[in-house]
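> Kindly return the folded structure for what I paste below:
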Amino acid sequence: MLRFPVFAVFFLLAAAGWSAADAQEKPSGPQPSQCQAIAQSLPKATFASFSNQGPTPANDPVNGDVKITFLGHATLFIETPGGVSIATDYSGAYPPPYTPEVVTMNKAHPSHYTLTPDSAIKYVLHGWSDTPGEPAKIHLTVGDTLIRNVVTDIRSWGGGIEPNGNSIFIFEVAGLCIGHLGHLHFELTDQQYAEIGRLDVVMVPIDGGLTMGADSMSRVVKRLRSSLILPMHRWGPPVDQFLALFGPDFDVAYAPTPSVTVSVKTLPRKPLIYVLKGL
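Sure, this is the predicted structure:
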């Protein structure tokens, strides 16, 4: 297992240009990413994983369950051990059970964002920059959760390319690295994989073409090597067409409910594609 001292992580962030000023919202305090490592810049490197560690004390930051609920389309509701609530790709069309503290958005389609969110939402994080030509830069700590983004290009409505129009949002909480690929239109570069780092849980669009084809998306999933894969954004092709692209190296299961509860201790040892009810 690869381990890096805290000062080394701070050095890497500084070298990459990260700072507290990179947040679109004022962070509660600087916090380095625990999901990135030097080795991730190498395509064939094995990412560090915490899934096989022993018992943790009750006050340890990696001790706790994260609940993820599929609400609809690309909106999933994340509830952390520290009480932080997050709705992904929030448009207001798929309301959570209560007002979330944080919402993330992507502007590829109106079903992924709203310009008139509930005023009670404390943090509204856009996956695009309000400054033309600039990438969105988010590095924000809310309670027990570090939220950051990695930008990707998208296809524009006119058929061209819109640079940095999508954000992959990453939520680091309870020792887990949880990623939402957003409206991903192109396969990731080595640099983007390195910026993402380790993802224990990944939420993946499986529409088969509105984002990108199932073959391309399956290659991204295989490269990320996440323990838990949660399909989302199904539109058109049945789920089985996406699942058929994975061989015996992946398990598949259908959830009896729209929710899954996950922790460092309960991550599957073999990658599991888990289809939440309602997809």
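
> use CA for all of it now, contacts and neighbours both
OK.

> Contact partners for the residue nearest to residue 72 when sequence neighbours are not counted?
In space, and not counting its chain neighbours, residue 72 is closest to residue 94: 5.8 Å by Cα to Cα, 6 or more residues apart in numbering. Applying Cα atoms under 8 Å, 6 or more residues apart in numbering to residue 94 gives the contacts 71-72, 75.

> this one next, for a side-by-side:
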Amino acid sequence: MLLRCLAYTLALIWLIHALWPEQAHAQQTPAPVSQCQAIAEATPMATFVRFAMPGATPAAAAGEGEVAITYLGHSTFLIETPGGISIATDYNGWFRTTSPPTVVTMNKAHTSHYTLTPDPAIRHVLHGWADDGEPARHALVVGDVYIRSVSTDIRSGFGGMEPNGNSIFIFEVAGLCIGHLGHLHYELDDSHYRQIGRLDVLMVPADGGLTMGAESMSRVVARLRAALILPMHRPPLIDDFLAMFGDDFDKRFATEATVKLSLRSLPSKPLIYVLKGI
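Model prediction:
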């Protein structure tokens, strides 16, 4: 009798499992969907526009869903999300934060953009290159932020070119699309713009040609047309960089190293915002 009851029980369990809807017990996590990239895939030549909310300012002081961006130095910004995730861009270990970032991104054009000995407390270390020369492909959800990468080439010694040596990292959080160009050496083509999609915030090298010439960089900035543009890297001639942009862009020098923003607080006209420390 006991064996018969056991057999009936096992048969019932098998039957329930076999007839149960697939999606109910598979519990598979769907692939992340980029809200910043969706339209760009179909319209690679598009220049995106946005409409400001009434009373919007470039750095709102309060409100839910704010992202804080702090310039630490060189090409390193600290991005702090509403959900408590912290990200350091082009992390080299030189610029310390109160606590280790949750995520760091790196590029390898120069040692000032990466370290091979990061703090072990950092949970996610994302290299902007792959050791086999293939594009780095990042698509990672950490807390309330989706992080993905778009690969670009870099210059190598003696006038050569190294494929896929740099990554443009894109952070999608609180409805915002935030992009960091890394150590960009060449102008982007339509395939890059299609992969990047819409950007609301753009971190851009302004260095007089250490990455690429100011005119080339200004064309990239104009095409991406982010609402908020944050210069970085080595801009000793920041005024020359600003002069490359006409009346279609506002320019402002910040009194602080941090800007706090939300989707509602983006400026309606593209603003080049030079954070303190540049």
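
> Which of the helices or strands spans the residue nearest to residue 72 of structure 1?
Following DSSP states H and E, there is no helix or strand that holds residue 94 of structure 1.

> returning to what we had before: buried among the contacts of residue 94 of structure 1? Need that as a selection in PyMOL.
When burial is assessed using 16 or more other Cα atoms under 10 Å, the buried subset of these is captured in PyMOL by this command:
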select buried, resi 71+72+75
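
> Of the contacts of residue 94 of structure 1, which belong to strands?
71-72, 75 (DSSP state E).

> In a markdown table, list the residues you listed along with distance to residue 212 of structure 1.
As requested, these are exported to a markdown table (distance: Cα to Cα, whole Å):
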| residue | distance to residue 212 of structure 1 |
| --- | --- |
| 71 | 22 |
| 72 | 19 |
| 75 | 18 |
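
> and which of these is nearest residue 36 of structure 1?
Nearest to residue 36 of structure 1 out of those is residue 75 (Cα to Cα; 25.1 Å).

> Tell me how far that closest one lies from residue 262 of structure 1.
18 Å (Cα to Cα, to the nearest Å).

> ok, residue 186 of structure 1 - contacts?
152-154, 211-212, 216.

> Tell me, how many residues neighbour the closest residue to residue 85 of structure 2 other than its chain neighbours?
With Cα to Cα, 6+ apart as the criterion, residue 85 of structure 2 has its nearest non-adjacent residue at 6.0 Å, and that residue is residue 102. Residue 102 of structure 2 has 18 neighbours, counted by other Cα atoms under 10 Å.

> With residue 134 of structure 1 instead?
A count of neighbours around residue 134 of structure 1, defined by other Cα under 10 Å, yields 12.

> again, but for residue 206 of structure 2
26.

> can you give me the strands in structure 2?
Counting by DSSP E, the strands of structure 2 are 67-73, 76-80, 86-88, 103-106, 124-127, 139-142, 145-155, 161-173, 176-180, 201-205, 228-232, 250-253, 258-261, 271-274.

> Need the residue closest to the centroid of structure 2.
residue 170 (2.3 Å; Cα atoms, centre = their mean).

> list the contacts for the equivalent of that residue over in structure 1?
For residue 170 of structure 2, the aligned residue in structure 1 is residue 170 (criterion: TM-score structural alignment). Residue 170 of structure 1 sits next to 147-149, 177-180, 196 when contact means Cα under 8 Å, 6+ apart.

> can you rerun that using 7 Å?
When contacts are counted by Cα atoms under 7 Å, 6 or more residues apart in numbering, residue 170 of structure 1 is found next to 147-149, 177-180.

> what about the residue lying closest to residue 86 of structure 2 once chain neighbours are set aside, how many neighbours?
Of all residues not flanking residue 86 of structure 2 in the chain, residue 80 sits nearest, at 4.5 Å (Cα to Cα, 6+ apart). Using other Cα under 10 Å, residue 80 of structure 2 has 21 neighbouring residues.

> And residue 80 of structure 2, how close does it get to residue 42 of structure 2?
Noted for residue 80 of structure 2: a distance of 31 Å to residue 42 of structure 2, by Cα to Cα.

> Residue 7 of structure 2 now?
Using Cα to Cα, residue 7 of structure 2 is found at 57 Å from residue 42 of structure 2.

> cool, and residue 241 of structure 2?
Between residue 241 of structure 2 and residue 42 of structure 2 the distance is 32 Å, computed by Cα to Cα.

> Residue 233 of structure 2 too?
Taking Cα to Cα, one finds residue 233 of structure 2 at 33 Å from residue 42 of structure 2.

> Which one's more surrounded, the two?
Set residue 233 of structure 2 next to residue 42 and count neighbours by other Cα under 10 Å: residue 233 wins out with 21 against 10.

> is it true that the more buried one touches residue 74?
Yes - if you go by Cα atoms under 7 Å, residue 233 of structure 2 and residue 74 touch, sitting 4.3 Å apart.

> Most distant residue from the centre of structure 1?
residue 158 (27.6 Å).

> State the number of residues packed around the nearest residue to residue 234 of structure 1 once chain neighbours are set aside.
Closest residue in space to residue 234 of structure 1, ignoring its immediate chain neighbours: residue 207 at 4.4 Å, by Cα to Cα, 6+ apart. Neighbours of residue 207 of structure 1 under the rule other Cα under 10 Å: 22.

> Then the one 4 residues further on?
Number of residues near residue 211 of structure 1 (other Cα under 10 Å) recorded here: 20.

> so it makes contact with residue 181?
No - counting by Cα under 7 Å, residue 211 of structure 1 does not reach residue 181; the two are 10.2 Å apart.
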